[in-house]
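below are the sequence and a predicted model; questions follow.
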Amino acid sequence: MFAPRVALASLSGESDAEWARACARPAGGAFLGGIAVDEPTREAAREMAGRDRREFLPDDPVAFVDDELTELDDQFLRAGVNVRAVDLDPLREAAAVCADHDAILEVNAHCRQDEMCAAGAGETLLRDTGRVCEQVETASDAGAPVSVKVRAEVAGVHLPTLAKAIERAGADAIHVDAMDSRRVVRDVAAATDLFVVANNGVRGREDVFEYFAYGADAVSVGRPSRDPERVRSVYAAVKEWFL
């Protein structure tokens, strides 16, 4: 999927090509976004921005994805785009753009903001296996490698079972925000052959080694991704693990 096995995780309204280039050398992957690509999620993003959250709201979100990925075509890392969607046609268009750039389309089943959930996107998808699988199939059919960003500790959601379903639907990876339940990474890794990216609290050697011991294939760095020195520290721990 990408190497070295450390990725930069998307930060709402911040994770663009410039952000990714700042840590391109020590990281193997970078997930831009999240990008709202259809009108229901764009309206939710507008409402979120109205209460001072940072959101990407370009006039043409698919063209924006294309432009941002073009800026990373010559970089060492593999890019991905975290996409919020309800409608399948814009998702398909974004996935086709990702395929053109050999980039990963990441279905956002992670955002828990009220506005995005009310629109039927983000965390709402975790509770609707049929819809999240439909998004995976749509993106995969467009030719893009597909990841799904999920979070642990959502009532009524059994992540290993969900992981099996998205794997059957054509997903290549699952990006797990472990919250306070890091051992869920072990359960997901044991349940599927998906490329498992572990996220949450990745700060240094102890965190990296714990996630890899649970069976993760890679780790991702969220807020510390703004700090190249912190990313280099995580990279050094990943490199040590694989020695």
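Sure thing, it's come through. Numbers count the residues shown, from 1 in each chain.

could you use CA atoms for every contact and neighbour count after this?
OK.

enumerate every residue touching residue 98.
Going by Cα atoms under 8 Å, 6 or more residues apart in numbering, residue 98 touches 66, 69, 80, 81, 104, 105, 144.

so it sits in a helix?
Yes - per DSSP: H, G, I helix; E, B strand; the rest coil, residue 98 lies within a helix segment.

take the one below as the second:
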Amino acid sequence: FLGGIALDDPTRAAARDLVARDREEFLPPDPVAFVDDQLSALAAVPLQAGFNVRAVSPDPVARAAAVCHDHGAVVEINAHCRQDEMCAAGAGESLLRDSDRLCALVRAAAGEGATVSVKVRTELAGVDLPAVARDVTAAGADIVHVDAMDSESVVGEVAAATDAHVVANNGVRDRATVREYLACGADAVSVGRPSDDPDVLERVATAVAEWFDGDGAADAVDPAAAGGGPGP
């Protein structure tokens, strides 16, 4: 996943405020054209790219999703960023407390035919993440990308609540962390900050391949049996 990139005026204003306090942000003159340029640069690379986008309103999400669809890429709606400026603008993790707005963004992206991911985070007071996962899946999300923070078991609860592809993130570094998340019910894992470390990527790729080649079945956990599934 590339990004995240602010698409509309409120999130771009928030991004400028973040830059003012020394955070790095993508602020190209035309963010949708930037998405197109970056995905074009990856055209010959044998992978499916994705672009994480921040927005408050559906229209710019739809435009970015159309570009992602044209490139065979995933568009990922950011309901994850916890920076105060982005949340005050109505984006990032604030969307987890407003399912209607989040689902409107998902529907806008799905309407362009793109594969849609929603990145979420655990440990947000008052947020029922499995319920959010059900809502965004019903709105058209294909992937729920979970930053587990220190609540790995929530990955299992989300996996039990949705038919979407569940990607687990946070602290993925080695065989043990890969197996922990996959045993909880995740379909895949993502590597964050050390994604530029070839040794980490090789360890993670090897562990994922081992799991799906068949040696992980004994470690798998039924989230509902473990008390993590949704209620009746």
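On my side now, so go ahead. Keep in mind the model is a prediction, meaning the values are calculated, not measured.

what's the TM-score here?
Laid over one another, the chains give 0.91 as their TM-score (TM-score structural alignment, normalised by the length of structure 2), with 213 aligned residues with a Cα RMSD of 0.6 Å.

so stretch 168-179 of structure 1 corresponds to what in structure 2?
Per TM-score structural alignment, the counterpart of stretch 168-179 of structure 1 in structure 2 is residues 138-149.

for stretch 122-137 of structure 1, same thing?
Under TM-score structural alignment, stretch 122-137 of structure 1 corresponds to residues 92-107 of structure 2.

how about residues contacting that stretch?
54, 57-58, 61-62, 77-83, 86-88, 116, 118, 120-121, 126-127, 129, 132, 135-136, 139-141.

so for that stretch, what gets flagged as buried?
92-97, 99, 101-107 (16 or more other Cα atoms under 10 Å).

tell me which helix or strand the residue mapped onto residue 2 of structure 2 from structure 1 sits in.
Using TM-score structural alignment, the equivalent of residue 2 of structure 2 in structure 1 is residue 32. Using DSSP states H and E, residue 32 of structure 1 falls within strand 29-36.

by contact count, what packs against that strand?
Secondary-structure packing of strand 29-36 of structure 1 (3 or more Cα pairs under 8 Å, 6 or more residues apart in numbering; DSSP states H and E): strand 6-8, helix 17-22, strand 78-84.

on that earlier part again, state the distance spanning the first to the last residue of the match of stretch 122-137 of structure 1.
Stretch 92-107 of structure 2 has an end-to-end distance of 17 Å (Cα to Cα, to the nearest Å).

skipping adjacent residues, who's closest to the aligned partner of residue 202 of structure 1 in structure 2 in space?
For residue 202 of structure 1, the aligned position in structure 2 is residue 172, judged by TM-score structural alignment. Excluding its sequence neighbours, the residue lying closest to residue 172 of structure 2 (Cα to Cα, 6 or more residues apart in numbering) is residue 191, at 5.6 Å.

tell me how far the most far-flung residue of structure 1 relative to its centre lies from residue 140 of structure 1.
Distance from the centre of structure 1 peaks at residue 243, with 26.7 Å (Cα atoms, centre = their mean). Distance of residue 243 of structure 1 to residue 140 of structure 1, given as Cα to Cα: 33 Å.

since we're on residue 53 of structure 1, how many residues are nearby?
Counted with other Cα atoms under 10 Å, residues neighbouring residue 53 of structure 1 total 12.

can you check the one 10 residues further on too?
For residue 63 of structure 1, the tally of surrounding residues (other Cα under 10 Å) stands at 14.

for the counterpart of it in structure 2, helix, strand, or coil?
Using TM-score structural alignment, the partner of residue 63 of structure 1 in structure 2 is residue 33. For residue 33 of structure 2, the secondary-structure state derived from three-state DSSP is helix.

so how far is residue 167 of structure 2 from residue 33 of structure 2?
27 Å.

how near is the equivalent of residue 188 of structure 2 over in structure 1 to residue 202 of structure 1?
Aligned counterpart of residue 188 of structure 2 in structure 1: residue 218 (TM-score structural alignment). Distance, residue 218 of structure 1 to residue 202 of structure 1, using Cα to Cα: 11 Å.

swap in residue 157 of structure 1?
23 Å.

likewise for residue 129 of structure 1?
Counting by Cα to Cα, the separation of residue 129 of structure 1 from residue 202 of structure 1 is 28 Å.

one more: residue 160 of structure 1?
21 Å.

who has more neighbours, these two?
The neighbour count for residue 160 of structure 1 versus residue 202, taken as other Cα under 10 Å, is higher for residue 202 (23 against 17).

can you map out the helices along structure 2?
Ranges of helices in structure 2, per DSSP state H, are 9-20, 31-41, 58-70, 84-88, 99-110, 129-139, 153-161, 175-184, 198-210.
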